[in-house]
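Trainee: Following is a predicted model, sequence given first.
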Amino acid sequence: MTRRDDYLSLYNSYLGHCNEHDFAGMTTFYAPIIQINGVPTDAGAVTAQFAPLVTAFPDWHWKVRHLLVDGDDIVVHFTVTGTHRGTFRGQEATGRQVSVTEFTLYKVKDGKFAEVWDLLDTDAIIQQIG
């Protein structure tokens, strides 16, 4: 297997945990201290940020549109979908479905995600739940 194959396998396994909303499983893919958009963050705090999102959108799902491995970088372009069933940023549940774009770059070091740069169109979510 090549490094590319290893990283594809690593990422696909991680994505499975994400889409199952398995926060404990997700945490195992992170370095103990991981850079999130340039800010050093404890691995447990990273997954904690997903809890309110999944509470608001219990069927939150990431679908890969494009995935690129370049050296120690994994770059992913997603379509993210969910149904607004709980409070999100002060907005009570509307039952509306959302679909937004997300781009994420992961830097792998020693088999773990050491850095993540993420861009999610949160404004589009707010507009769609309206």
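Mentor: Structure's in. What do you need?

Trainee: Please make it C-alpha for all contacts and neighbour counts, starting now.
Mentor: Fine.

Trainee: can you list contacts of the longest strand anywhere in the chain?
Mentor: For the chain, the longest strand by residue count, based on DSSP state E, is strand 97-109. Applying C-alpha atoms under 8 Å, 6 or more residues apart in numbering, the external contacts of strand 97-109 come out as 72-84, 113-121, 124-125, 128-129.

Trainee: let's bring in a second one:
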Amino acid sequence: MTVTDLYRGYIDCLNSQDWARLHRFVHDEVHHNSERVGLSGYREMLERDFREIPDLYFDVQLLISEPPFIASRIQFHCTPRGTFFGLPINGKKVSFSENVFYEFLDDRIRNVWSVIDKAAIAAQL
């Protein structure tokens, strides 16, 4: 299985909120933006995201693979509750993108570097 196949399986896992399978795609010692969060912390972060954004859906627009790395541009059209990235969204529909890079180790995501286009969100308010 290629890292591209693994990544698409990971995105399917997120979109279906199948947290019991997350360990198949994410390393026990995963780091997010250079901070060690571990698998449990990563799962908690994702579960919180889905609680705060009930219609969250990861729509991969661009995917580039150079094993063991993946670069992806993900598009979101969603309705966050309350405050989102410090912005008063309060149920307004917003669209934005995330540019995210992954490093795989032993066929699982070991490092995640994520940049979200907060300016695009602010411009919609």
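Mentor: Looks like it came in fine. For clarity, every value in this text was computed on a predicted model and none was experimentally measured.

Trainee: Any idea what the TM-score is?
Mentor: Here the TM-score of the superposed chains, computed with TM-score structural alignment, normalised by the length of the second structure as the reference length, equals 0.84; 123 aligned residues with a C-alpha RMSD of 2.0 Å.

Trainee: tell me, the following helix or strand past the longest strand of the first structure lands on which residues of the second structure?
Mentor: Remark: after strand 97-109 of the first structure, the chain's next helix or strand is strand 112-120, criterion DSSP states H and E. Here strand 112-120 of the first structure aligns to the second structure at residues 108-116, judged by TM-score structural alignment.

Trainee: Now the matching stretch on the first structure. Mean distance?
Mentor: Mean deviation of stretch 108-116 of the second structure relative to the first structure after superposition (mean C-alpha distance after the TM-score superposition for the first structure): 0.8 Å.

Trainee: can you give me the strands in the second structure?
Mentor: 26-32, 35-36, 59-66, 69-78, 83-84, 87-88, 94-105, 108-116.

Trainee: Can you convert the ones you listed into a markdown table and add a column each for distance to residue 46 of the second structure and mean neighbour count?
Mentor: Compiled in a markdown table, the strands of the second structure are given as follows (distance: least, C-alpha to C-alpha, whole Å; neighbours: other C-alpha atoms under 10 Å):
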| stretch | distance to residue 46 of the second structure | mean neighbour count |
| --- | --- | --- |
| strand 26-32 | 12 | 20 |
| strand 35-36 | 15 | 13 |
| strand 59-66 | 15 | 13 |
| strand 69-78 | 15 | 18 |
| strand 83-84 | 14 | 14 |
| strand 87-88 | 19 | 13 |
| strand 94-105 | 15 | 18 |
| strand 108-116 | 13 | 19 |
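
Trainee: how about a markdown table for those strands, with distance to residue 16 of the second structure added?
Mentor: Listed next are the strands of the second structure as a markdown table, based on distance: least, C-alpha to C-alpha, whole Å:
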| stretch | distance to residue 16 of the second structure |
| --- | --- |
| strand 26-32 | 16 |
| strand 35-36 | 25 |
| strand 59-66 | 13 |
| strand 69-78 | 15 |
| strand 83-84 | 22 |
| strand 87-88 | 27 |
| strand 94-105 | 19 |
| strand 108-116 | 18 |
